[in-house]
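1. Okay, structure incoming, though there's no sequence with it:
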């Protein structure tokens, strides 16, 4: 049984005896490593759920994650710095992954059928960006 001593709050007691300070450091380091591993495993599980791995299709070809991406884009049309934070808080994905999913999604008929105005606006925005890039490389 591991407990902290009531007499000396910084010391660890194992089996009723105070630990050697070096053993305390080793023990605390091991606890930190175990906790870090648990956090990383939880993030990996959460990330795989948030990015659509194993997500079922409820809308005829659009996964839950893709639907959530479309809904988020509809709610935050201009993006911005605050949207990046909200993106992580709501969807648990970064801006790059979000843009990858959104770019792929706007080319599907399912997304167009589900959110026609949003998808058309995003296609116009993508076309305008491609036009700007082509003008920049030609000039």
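-> Perfect, thanks for sending it. The shown structure was predicted, so the numbers you read here are calculated from the model rather than taken from an experiment. Residues are numbered from 1 along each chain as shown.
2. Please make it C-alpha for all contacts and neighbour counts, starting now.
-> Fine.
3. Next up, identify which helix or strand residue 135 is on.
-> Using DSSP states H and E, residue 135 sits in helix 116-138.
4. dropping in the other structure now:
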């Protein structure tokens, strides 16, 4: 059972990502303007949030989708690394 709740900041990050999926320069501008974060810091925080069970309870579809996207990207990077090592 998940007893801790997401912080307001974590909820804002999840809600922002739900409204603005993907990566674009417009999204980066919105991250700076709306959240007052650098894009790099935003993605660090987003990664941390989607690792939490609280986020999974809060928005299971979004969190599972984001985890899957992250895992797919890591697998692609690992594949490139394996090919370049040959």
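-> Cool, got the structure. Note that the structure is predicted; figures quoted are calculated from it, not measured.
5. now the helix holding residue 135 of the first structure: which residue numbers in the second structure?
-> The aligned range for helix 116-138 of the first structure in the second structure is 60-82, by TM-score structural alignment.
6. what about the corresponding residue of the first structure for residue 7 of the second structure, how many neighbours?
-> Residue 7 of the second structure maps onto residue 63 in the first structure, with residues paired by TM-score structural alignment. Neighbour count for residue 63 of the first structure, taken as other Cα atoms under 10 Å: 18.
7. Kindly report the same for residue 94 of the first structure.
-> Residue 94 of the first structure: 13 surrounding residues under other Cα under 10 Å.
8. same question, residue 36 of the second structure
-> Neighbours around residue 36 of the second structure, by other Cα under 10 Å: 12.
9. cool, and the one 4 residues further on?
-> Neighbourhood size, residue 40 of the second structure [other Cα under 10 Å]: 11.
10. Contacts for stretch 47-65 of the second structure next, please.
-> When contacts are defined by Cα atoms under 8 Å, 6 or more residues apart in numbering, stretch 47-65 of the second structure is touched by residues 2, 4, 5, 6, 10, 14, 18, 66, 67.
11. most neighbours, which of the residues you listed?
-> Highest neighbour count within the contacts of stretch 47-65 of the second structure, by other Cα under 10 Å: residue 14, with 22 neighbours.
12. thinking again about what came up before, tell me the average deviation of the helix holding residue 135 of the first structure from the second structure after fitting.
-> Averaged over the aligned pairs, helix 116-138 of the first structure sits 0.5 Å from the second structure after superposition, using mean Cα distance after the TM-score superposition for the first structure.
13. Give me the nearest residue to residue 6 of the second structure, chain neighbours excluded.
-> Leaving aside its sequence neighbours, residue 6 of the second structure sits nearest to residue 54 (Cα to Cα, 6 or more residues apart in numbering; 6.0 Å).
14. Please give the number of neighbouring residues around the one you found.
-> Counted with other Cα under 10 Å, the neighbours of residue 54 of the second structure add up to 19.
15. again, but for residue 57 of the second structure
-> Neighbours around residue 57 of the second structure, by other Cα under 10 Å: 14.
16. Could you do residue 138 of the first structure as well?
-> By other Cα under 10 Å, the residues close to residue 138 of the first structure number 6.
17. With residue 69 of the second structure as the reference, measure out to residue 76 of the second structure.
-> Applying Cα to Cα, to the nearest Å, the value for residue 76 of the second structure to residue 69 of the second structure is 11 Å.
18. Thank you kindly, that will do.
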